[in-house]
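Chemist: Fold the following, please.
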Amino acid sequence: MHFRYLGNSGLKISEIIYGNWLTHGSQVENDTATASVHAALDAGITTFDTADAYANTAAEKVLGDALKGQRRQSLEIFTKVYWPTGPGGHNDTGLSRKHIMESINGSLERLGTDYVDLYQAHRYDYETPLEETMQAFADLVRAGKVLYVGVSEWTAEQLRAGHALAKDLGFQLISNQPQYSMLWRVIEEKVVPTSEELGISQIVWSPVAQGVLTGKYKPGAELPEGSRATDDKGGASAIKRFLTDDVLTAVQKLQPIADEAGLTLAQLAVAWVLQNPNVAGAIVGASRPEQVESNAKAAGVELDEAVLARIDEAILPVAVTDPSHTKSPESRVA
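Modeler: Model (predicted):
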């Protein structure tokens, strides 16, 4: 495994990060989830990403149980706050001081730890003053419950405002967690240059585009039985945007490039996002331990300029690049 610094900080994380968004507490049984976490550890992965909203808090509990007995100091545990949890009451969502303070305590209990290495604002909250949110994060850092602070899916302008407030309050905003893959490149025009200027790294999710970049979905063919595209617990809606014939045809053009590099298509996709110097780590999920073992092999892979050019030629015409797609929900009030 290879390691990179997260933002302008001294924290090192594994290039491959194990995440449990659509799996733990919902798609897979707990024993399979635990086996996948242990496979990640065996592959040298030390960084684990979750969120209180995943499976309405169940994912955090599954991850915490799976990591029991591990040396805490050897792990980097990330979680997030924003989306509704519990019964979804009027204060059970957003980035108010009340919701942040209550959420961190619940997350720590479920994860079985006294602190998280990185606490992330899961989206930008337009309805809470940014000063209130950042002050709450500053207080958690000073209390020792949170070591570092990051965000997820914030625009360049939001990153700049959050970074300035954090600096005034005596802590650093060091990371952003956006969707990023060969097919979803909306951060490249604005978010990445701004982040490089501010000392913020990207921790990217869905580097294989919900599984489309594995190549298992074929143009004009039936969806594979048991795949994410047929899952009604959230996977199908997340992958739908990529299941068009033009996208799937373009993905098939990547296969010979992967073959020549000695990689699977999924490994090529993960390695591709890691070529971006502003990316500190790529989050991979798994419904089976073997998937973790395979994806971890993308760490340390270097793709030369000629290979990157061939990938762009094959996939860029169908990729989403418009930076306006980087945004949080406009309102959380029904």
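Chemist: C-alpha from now on. contacts and neighbour counts both.
Modeler: OK.
Chemist: what's around residue 31, how many residues?
Modeler: 12 (other CA atoms under 10 Å).
Chemist: any idea which element it lies in?
Modeler: Secondary structure here is read from DSSP states H and E; on that basis residue 31 sits in helix 30-42.
Chemist: ok, then the element right after that helix?
Modeler: Sequence-wise, the next helix or strand downstream of helix 30-42 (DSSP H and E) is strand 47-49.
Chemist: give the contact list for the closest residue to residue 192 other than its chain neighbours.
Modeler: Using CA to CA, 6 or more residues apart in numbering and skipping residues adjacent in sequence, the residue nearest residue 192 is residue 278, 6.7 Å away. Neighbouring residues of residue 278 by CA atoms under 8 Å, 6 or more residues apart in numbering: 192, 195, 196, 200, 201, 202.
Chemist: can you give me the helices in the stretch 201-334 of the chain?
Modeler: Taking DSSP state H, counting those that start in this stretch as the criterion, the stretch 201-334 of the chain carries its helices at 235-239, 245-252, 255-261, 265-274, 289-296, 305-315.
Chemist: Out of those, which gets nearest to residue 162?
Modeler: helix 265-274 (24.8 Å; CA to CA).
Chemist: elements contacting that closest one?
Modeler: On a contact count with 3 or more CA pairs under 8 Å, 6 or more residues apart in numbering; DSSP states H and E, helix 265-274 meets helix 255-261, strand 279-284, helix 289-296.
Chemist: Highest mean neighbour count out of those?
Modeler: The highest mean neighbour count among the helices and strands packed on helix 265-274, using mean count of other CA atoms under 10 Å, belongs to strand 279-284: a mean of 27.
Chemist: ok, and what's touching that one?
Modeler: 4-7, 13-19, 49, 201-207, 270, 273-274, 292, 295.
Chemist: Tell me which residues touch residue 108, please.
Modeler: 114, 115, 116.
Chemist: out of the residues you listed, which are inside strands?
Modeler: Using DSSP state E, the subset of the contacts of residue 108 located in strands is residue 116.
Chemist: Go ahead and measure how far the helix holding residue 31 is from the middle of the chain.
Modeler: 18 Å (CA atoms, centre = their mean, to the nearest Å).
Chemist: and this one, so I can compare the two:
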Amino acid sequence: MEFRHLGRSGMIISEIAYGNWITHGSQIEEDTAAACIRAALDAGITTFDTADVYAEGRAEAVLGRALRGERREGLEIFTKVYFPTGPGRNDLGLSRKHIMASIDASLRRLQTDYVDLYQAHRYDTATPLEETMAAFADVVHSGKAHYIGVSEWTAEQIRAGHALARELHVPLVSNQPQYSALWRVIEEEVVPTSEELGIGQVVFSPIAQGVLTGKYQLGAAPPAGSRATDERGSGFVARFLRDDVLERVQQLKPLADQAGLSLAQLAVAWVLQNGNVSAAIIGASRPEQITENVAASGVKLDAELLGRMEEILAPVVERNPGKTAENAPKLRG
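Modeler: Reported below is the predicted structural model:
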């Protein structure tokens, strides 16, 4: 396992992180989830990402139980706040009230005194940014989080949040966007802004919800148990299940073979070639998936192979930077 700094901060994280969106607490049984986390630890992963909304809090609880007994100082635990965690009007968003309630609930479920990174899961248009950042600052100053980050914020939102964080003397060090060889919307605006401000990307979906593994075949039904057959993730993967995308993904197979990699390893390695990426988050429903994907750590792809990937995928890559704002919630309620 290779390691990188999280943005321009002093904290070092594993360049492949383990995330438990969809799987833990919902898609797989807890013993399987625990086996996946053990496989991640055995593979050298020290960075674990979750959120209070995943499986209505159960994902955090599963992660907390699985990591119990591990040396806390040797782990980096990330969680997030924004989406609804209850039926009340204040059970969502980035108000001071919700942030303060949510961090305490997350810590209880995770069975830890602090998280290493506390992230705004989306931008909240219904709460003044000053209120949100002041609440995050109090979370950090109280010792309940070491660093703060954001997820799927636009470049303009990141810049405004970073300016307030500096005034409040708290380290805003990361952004968590979707990023893969098929989804490159952060490259034009978010990445240059982040590089300027010292913010690192902790990217999710580096294998495009499984599409870049090549398991979805042109003209064939999605494999049983795949993300495309799960109602919680099917909306995310649907955008990639076009014939032209699936056909071009299959054209990557000779390049992966040439590099001695599986298609999944090639996809994760491709994301890690971006110097602004601090970590790529992988998920798993089976321990062997982790073992496979972790092999992408430390891989250096040569310019010729990267150029061929660009040629093959160029017609089907999404690059529009406006997609970040388009996919963000416009209103809380």
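Chemist: Mean distance of the helix holding residue 31 of the first structure to its aligned residues in the second structure, please.
Modeler: Its aligned residues in the second structure lie a mean 0.2 Å from helix 30-42 of the first structure after superposition (mean CA distance after the TM-score superposition for the first structure).
Chemist: ok, residue 88 of the first structure - how many residues close by?
Modeler: 11.
Chemist: Also residue 44 of the first structure?
Modeler: For residue 44 of the first structure, using other CA under 10 Å, the count is 17.
Chemist: Neighbours of the residue lying closest to it once chain neighbours are set aside, how many?
Modeler: In this structure, residue 44 of the first structure finds its nearest non-sequential neighbour in residue 1, 5.3 Å apart by CA to CA, 6+ apart. Residues lying near residue 1 of the first structure (other CA under 10 Å) number 14.
Chemist: and the aligned residue in the second structure for residue 281 of the first structure, how far is that from residue 241 of the second structure?
Modeler: Aligning on TM-score structural alignment places residue 281 of the first structure opposite residue 279 in the second structure. Counting by CA to CA, to the nearest Å, the gap from residue 279 of the second structure to residue 241 of the second structure is 26 Å.
Chemist: next one: residue 43 of the second structure
Modeler: 31 Å.
Chemist: Over to residue 174 of the second structure?
Modeler: With CA to CA as the criterion, residue 174 of the second structure and residue 241 of the second structure are 30 Å apart.
Chemist: These two: who's more crowded?
Modeler: It is residue 174, of residue 174 of the second structure and residue 241, that has more neighbours when counted by other CA under 10 Å, with 29 against 17.
Chemist: helices or strands up against the host helix or strand of the more buried one?
Modeler: Assigned by DSSP H and E, residue 174 of the second structure belongs to strand 172-175. Under the contact criterion of 3+ CA pairs under 8 Å, 6+ apart, strand 172-175 of the second structure touches strand 145-150, helix 155-167, strand 200-203.
Chemist: ranking these by burial, who's on top?
Modeler: Most buried among these, counting by mean count of other CA under 10 Å: strand 200-203, with a mean of 26.
Chemist: Could you tell me where it falls in the first structure?
Modeler: Under TM-score structural alignment, the match for strand 200-203 of the second structure is residues 201-204.
Chemist: quick one: the matching stretch to chain centroid distance?
Modeler: 8 Å.
Chemist: Identify the residues contacting that stretch?
Modeler: Counting by CA under 8 Å, 6+ apart, 6-8, 174-180, 192, 195, 273, 278-283 sit against stretch 201-204 of the first structure.
Chemist: let's see 6 Å
Modeler: 6-7, 175-180, 278-283 (CA atoms under 6 Å, 6 or more residues apart in numbering).
Chemist: Repeat that for stretch 256-272 of the first structure.
Modeler: Contacts of stretch 256-272 of the first structure (CA under 6 Å, 6+ apart): 207, 208, 213, 214, 295, 298.
Chemist: Mark which of these are buried, thanks.
Modeler: The neighbour count (16 or more other CA atoms under 10 Å) marks 207, 208, 213, 214, 295, 298 as buried among those.
Chemist: Now distance to residue 96 of the first structure too, for those residues, in a markdown table please.
Modeler: Output for those, formatted as a markdown table (distance: CA to CA, whole Å):
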| residue | distance to residue 96 of the first structure |
| --- | --- |
| 207 | 31 |
| 208 | 33 |
| 213 | 37 |
| 214 | 39 |
| 295 | 37 |
| 298 | 38 |
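Chemist: helix, strand or coil for residue 78 of the first structure?
Modeler: strand (DSSP: H, G, I helix; E, B strand; the rest coil).
Chemist: How many neighbouring residues does it have?
Modeler: Using other CA under 10 Å, residue 78 of the first structure has 22 neighbouring residues.
Chemist: Check the gap between the residue mapped onto residue 9 of the first structure from the second structure and residue 146 of the second structure for me.
Modeler: Mapped onto the second structure by TM-score structural alignment, residue 9 of the first structure lines up with residue 9. Using CA to CA, one gets 11 Å for the distance from residue 9 of the second structure to residue 146 of the second structure.
Chemist: One more: residue 21 of the second structure?
Modeler: 22 Å.
Chemist: and what of residue 131 of the second structure?
Modeler: From residue 131 of the second structure to residue 146 of the second structure the distance is 19 Å (CA to CA).
Chemist: likewise residue 237 of the second structure?
Modeler: Counting by CA to CA - residue 237 of the second structure and residue 146 of the second structure are separated by 33 Å.
Chemist: What does residue 263 of the second structure correspond to in the first structure?
Modeler: Match for residue 263 of the second structure (TM-score structural alignment): residue 265.
Chemist: ah, wrong one, I meant residue 319 of the second structure
Modeler: Checking TM-score structural alignment: residue 319 of the second structure goes with residue 321.
Chemist: Just confirm that match contacts residue 185, I think it does.
Modeler: Yes - in terms of CA atoms under 6 Å, residue 321 of the first structure counts as a neighbour of residue 185; the distance is 4.8 Å.
Chemist: With the first structure overlaid, how far apart is the lengthiest helix in the second structure on average?
Modeler: Assignment by DSSP state H gives helix 96-110 as the longest helix of the second structure. Per the superposition on the first structure, helix 96-110 of the second structure and its aligned residues are separated by 0.2 Å on average (mean CA distance after the TM-score superposition for the first structure).
Chemist: can you state the direction angle for that helix and strand 145-150?
Modeler: 120 degrees (axes from the mean of the first three to the mean of the last three CA atoms, to 10 degrees).
Chemist: Helix 96-110 of the second structure aligns to what range in the first structure?
Modeler: Against the first structure, helix 96-110 of the second structure falls on residues 97-111 (TM-score structural alignment).
Chemist: What residues sit buried inside stretch 188-207 of the first structure?
Modeler: Going by 16+ other CA under 10 Å, stretch 188-207 of the first structure has these buried residues: 188, 190-192, 194-196, 198-207.
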